[in-house]
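Student: The following block contains a protein sequence and its predicted model.
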Amino acid sequence: MRALHRCIACSSDDFAARVWGQRPLLTRAAELPRDYSDLLSPAMVDEIIAERGVRTPFVRMAREGTLVDRSCFTGSAGFGAQIADQLDPDGVLTQYAAGATLVLQGLHRFWPPIIDFVRGMTSDVGHPVQTNAYVTPRANRGFDPHYDVHDVFVLQVSGTKRWRVHEPVHHHPLSDQPWTDHREAIAERSGDEPVIDAVLEPGDCLYLPRGWVHSAEAQGDTSIHLTVGVAPLTGHDMAQAVIESLASEEELRASLPFGLAPADAARAEPHAREVLDVLARVIAERQDQLSDLAGDALAKKYLDLTRPAPVRPLATLDAVAALDPQTRVQWRDGLHGRVDYNGSDGADPDTVVLKLPTKSISFPVVCAPALHAVLEGAPVSAGSLPGLDAADGLVVLRRLLREAVLVAL
């Protein structure tokens, strides 16, 4: 089952058209029906705290809207692990018993079930995804009413929690527009009638677009929920890329008049109009080129914020040693690449380059059909690669395994 469909009862198309970035959506467990105990559970939380050597900043604690000093719940783990910022189970117990919420951050980086789930969500929504867990003692709240600068799917794992959701005071906030910039407006808005006032039970999911004001309070039992955060790529990201690309325009690099005194708005305004006129003309003249640049910049940002499926170094080298013409391998999930022909830009026409986010790998041009085949994502073997015999196919696949491009099945 697709990861997104563990969170919503409607179709992906319906969610995209009616909900995404527009309004909250509460989906009850009975509509799905399923729970999230395979992703996290109270026993798993105890294991993470007691046995996994988790360090800051992968953990924080908060009580009644205020962060707890990390020295209260971290410390050295003794001989062989003398690192001072590891989770101290004794300290966590003390703070948690006193009413502090435990926040496990970046679970998509170290907890296997959530690593797989987040990879699926990233594929489904097409934007970067991360996951935190919030463990709240009975009848306590962790944070004051606020908004997030990313969309969230709240997955109730165990216990219950009451959520109050209010209309935004600042729609579609960017990452550098935190809720603290609107503290007074949020306090006032939280006194209004909420759009949603509901108790989430295990298996329920609440989707909140960025900017929607919310607060949550555990009810009678310990509450654990996952916050699946989505960092949407925006039109502002594309506009920034366009503006940065205009550094090549001589007119825009030229100094404004001597003695401008920009604090005097009346004197600066005519020059601002001139700049806007230049921008409008350049954008009109270079529309296709700027469109390509903006698309490339968006792709780069996406790649910077996401990670492909992890590779297992020891198993990979074992697979390289054991590779035969029938061994099936596959493109690494989430890794982006393309085939470039060097001859198109005047370089060596006898080679072809596999372009990856962090490196480029050159091959003889005869390997191009084989590289296109592995890029398609279906399992392949050395004996089935187009344009190569089995011996040459083994050479190519061994190299792609060593370069962490392919994974053995």
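Tutor: The structure has been received and is ready for your questions.
Student: okay, CA-based contacts and neighbour counts for the rest of this
Tutor: Will do.
Student: tell me the contacts of residue 106?
Tutor: 58, 130-132 (Cα atoms under 8 Å, 6 or more residues apart in numbering).
Student: go on, residue 199?
Tutor: 160-163.
Student: By neighbours, which of these wins?
Tutor: The most crowded member of the contacts of residue 199 is residue 161, carrying 27 neighbours; neighbours defined as other Cα atoms under 10 Å.
Student: Report the two of the contacts of residue 106 separated the most.
Tutor: 58 and 130 (12.2 Å; Cα to Cα).
Student: Quick one: list the elements packing against the longest helix along the chain.
Tutor: For the chain, the helix with the greatest residue count under DSSP state H is helix 265-285. The elements that helix 265-285 packs onto, with contact taken as 3 or more Cα pairs under 8 Å, 6 or more residues apart in numbering; DSSP states H and E, are helix 250-253.
Student: Please enumerate residues in contact with the helix it packs on?
Tutor: Against helix 250-253 from outside (Cα under 8 Å, 6+ apart): 246-247, 275, 278.
Student: Can you turn the buried part of those residues into a ChimeraX selection?
Tutor: The ChimeraX selection below is limited to those of the contacts of helix 250-253 classed as buried (16 or more other Cα atoms under 10 Å):
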select :246
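Student: before we move on, back to that, residues in contact with both of residue 58 and residue 130, list them for me.
Tutor: Common neighbours of residue 58 and residue 130 (Cα under 8 Å, 6+ apart) are 106-107.
Student: neighbour-wise, which of the two wins?
Tutor: residue 130 (24 against 16).
Student: That one in helix, strand or coil?
Tutor: Classification of residue 130 by DSSP: H, G, I helix; E, B strand; the rest coil places it in strand.
Student: residues near the closest residue to it other than its chain neighbours, how many?
Tutor: Leaving aside its chain neighbours, residue 130 sits nearest to residue 229 (5.2 Å; criterion: Cα to Cα, 6 or more residues apart in numbering). Neighbourhood size, residue 229 [other Cα under 10 Å]: 23.
Student: got it, and residue 386?
Tutor: Count around residue 386 with other Cα under 10 Å applied: 17.
Student: and it, what is it in contact with?
Tutor: Residues in contact with residue 386 (Cα under 8 Å, 6+ apart) are 369-370, 373.
Student: take a look at this one as well, against the first:
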Amino acid sequence: MKLPGGMAADEFLRNYWQKKPLVIRQAFPGMGSPVSADELAGLACEEAVESRIVIENDKGKPWQLYNGPFDPERFSQLPESHWTLLVQGLDHWVPDVADLLEHFRFVPNWRLDDIMASYAPIGGSVGPHFDQYDVFLLQAQGHRRWTFGGQCDETASRVEGTPLRILSDWQGAETVTLAPGDMLYLPPGIGHHGVAEDDCITLSVGFRAPTIDDLLTGFSDYLCNQPDAGAHLSDPDLQCPDNPGAISTDVILRLQELIARRMTDPRQIALWFGQFSTAPKNPDMIVPAEPALTADETREQLAGGAALRWNEGSRFAYHEFDDETALFVDGEQFILRGEARALGPLLCRGNRTQGSAIAGFAQDPALGGLINTLINQGHLYLE
């Protein structure tokens, strides 16, 4: 497996991933932007699309942030330069952008987040800052000058008077200018500042990294929803205490064993994490098919050469147990057994599965029903 640009994925993960930046020239030779500035502005006017405008100096106020959706007239009111439009989750709305994610499958599906588009006229920027996630910055149109370097943390000084977390007194270690097709990888915590040298569009391929709080809260909520969570603590061997105010060591040990048994069960952790990590970022994207297909119609189309494609807002993953495979789709789990286990890895390998590869599974009544259900619920569609 290779990165865009040709570097072996193993070499990248060993030497650069979460370690140091990497500039990849012509990662996508002949790159043309899959969206125009006008199309991004149109998306930013939609209620369901997350968008922002950052103006470097707005009537004397530094780095002002405005959240969409925007009225179309808002764009005619912007200054000629030094502003940026950000559209989050562009891959959810543009299939050609979603296809770019197929070049980043050297990182597990559960780590992929989405692709954000940044349009800026000359001088446009979102200021010097750092992120807590890995990102590939792909230049799709125009040129952007990036200065980057230096590990940052929450103690770094910030610019006052702005809702953005803009670094002050920051000096980068390296400066490069990216042309269309060039790409810059940045690990978490690396300070960076990108400035448009002309009308430019940058695509940011971001990767999720849940916080410890997210993990602990998510798993404890999952355990609280299990069938036995309503059972009461019992103590049939209760003995008369020397002091009724004392909490005995035996009680603490019993509580420790009860909590540890649930918190350290590998199966429960796997089932929870599969659901947790595939929960869709935008549930409104998962729309039931209209009209719904019958299982026979699905089989016919697959046999006829149609491909199965993920909904652009969907997330797929799987986990292998000893005797079964758990398939996770948009926060739901499906347990596969026997020959059906092969369906999980097949559906999760990429966002498109050729009909010839899956038509045989669809002939099985149960698996055909599952595939048909995933289509009708909106997780997959026939292409």
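Tutor: Received it, and whenever you're ready, just let me know what you need. Just so it is clear, the model here is predicted, and its values are computed rather than measured.
Student: picking that back up, so which bits of the longest helix of structure 1 are buried?
Tutor: For helix 265-285 of structure 1, using 16+ other Cα under 10 Å, the buried residues are 279, 283.
Student: and the gap between the residue nearest to the spatial centre of structure 2 and residue 283 of structure 2?
Tutor: The centroid of structure 2 falls nearest to residue 113 when counting by Cα atoms, centre = their mean (1.2 Å). Relative to residue 283 of structure 2, residue 113 of structure 2 is positioned 14 Å away (Cα to Cα, to the nearest Å).
Student: Over to residue 138 of structure 2?
Tutor: Applying Cα to Cα to residue 138 of structure 2 and residue 283 of structure 2 gives a distance of 27 Å.
Student: Just want to know which of these two has more residues nearby.
Tutor: residue 138 (26 against 11).
Student: Excluding covalently adjacent residues, which one is nearest to that one?
Tutor: Closest to residue 138 of structure 2 by Cα to Cα, 6+ apart is residue 183, at 4.4 Å.
Student: how about the one you found, what's its partner in structure 1?
Tutor: Residue 183 of structure 2 maps onto residue 205 of structure 1 when the alignment is built from TM-score structural alignment.
Student: wait, that match sits on residue 5?
Tutor: No. Using Cα atoms under 8 Å, residue 205 of structure 1 makes no contact with residue 5, being 10.8 Å away.
Student: and residue 304 of structure 1, how many neighbours?
Tutor: Quick note: residue 304 of structure 1 (other Cα under 10 Å) scores 11 neighbours.
Student: what about residue 215 of structure 1, which helix or strand?
Tutor: Counting by DSSP states H and E, the element that carries residue 215 of structure 1 is strand 213-218.
Student: So which bit of structure 2 is the next helix or strand after that strand matched to?
Tutor: Next helix or strand after strand 213-218 of structure 1 toward the C-terminus (DSSP H and E): strand 223-230. Using TM-score structural alignment, strand 223-230 of structure 1 corresponds to residues 200-207 of structure 2.
Student: so how much does the matching stretch differ from structure 1 once superposed?
Tutor: Superposing on structure 1 places stretch 200-207 of structure 2 at an average distance of 1.3 Å from its equivalents, by mean Cα distance after the TM-score superposition for structure 1.
Student: So which bits of that stretch are buried?
Tutor: Buried, per 16+ other Cα under 10 Å, within stretch 200-207 of structure 2: 200-207.
Student: now stretch 17-25 of structure 2
Tutor: Those would be 17-18, 21-25, for stretch 17-25 of structure 2 by 16+ other Cα under 10 Å.
Student: what do you get for stretch 78-88 of structure 2?
Tutor: Buried-residue list, stretch 78-88 of structure 2, by 16+ other Cα under 10 Å: 81-88.
Student: Check stretch 35-43 of structure 1 too.
Tutor: 35-36, 39-40, 42.
Student: what's the counterpart of residue 114 of structure 2 in structure 1 in contact with, if anything?
Tutor: Mapped onto structure 1 by TM-score structural alignment, residue 114 of structure 2 lines up with residue 130. Shown in contact with residue 130 of structure 1 (Cα under 8 Å, 6+ apart): 106-108, 118, 228-230.
Student: mind redoing it with 10 Å?
Tutor: Residue 130 of structure 1 makes contact with 105-109, 114-115, 117-119, 121-122, 152, 227-231, 305-306, according to Cα atoms under 10 Å, 6 or more residues apart in numbering.
Student: Kindly supply the PyMOL command isolating those of these that are buried.
Tutor: This is the PyMOL syntax for the buried subset of these, where burial follows 16+ other Cα under 10 Å:
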select buried, resi 105+106+107+108+114+115+117+118+119+121+122+152+227+228+229+230+231+306
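Student: circling back to that earlier point, generate JSON lines for the contacts of residue 386 of structure 1, with distance to residue 195 of structure 1 as supplementary columns.
Tutor: Below are the contacts of residue 386 of structure 1 laid out as JSON lines (distance: Cα to Cα, whole Å):
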{"residue": "369", "distance to residue 195 of structure 1": "55"}
{"residue": "370", "distance to residue 195 of structure 1": "55"}
{"residue": "373", "distance to residue 195 of structure 1": "50"}
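Student: Nearest to residue 294 of structure 1 among those residues?
Tutor: residue 373 (28.5 Å).
Student: Quick check: which element contains the closest one?
Tutor: Per DSSP H and E: helix 368-375 holds residue 373 of structure 1.
Student: And the contacts of that helix?
Tutor: With Cα under 10 Å, 6+ apart, helix 368-375 of structure 1 has contacts from 329-332, 335-341, 351-354, 363, 365, 379-382, 384-388, 393, 396-397, 400, 405-406.
Student: give me that answer again for 6 Å
Tutor: Contacts to helix 368-375 of structure 1, defined as Cα atoms under 6 Å, 6 or more residues apart in numbering, come from residues 385-386.
Student: how big's the offset between that helix and structure 2?
Tutor: Superposing on structure 2 and averaging over aligned pairs (mean Cα distance after the TM-score superposition for structure 1), helix 368-375 of structure 1 comes out at 4.5 Å.
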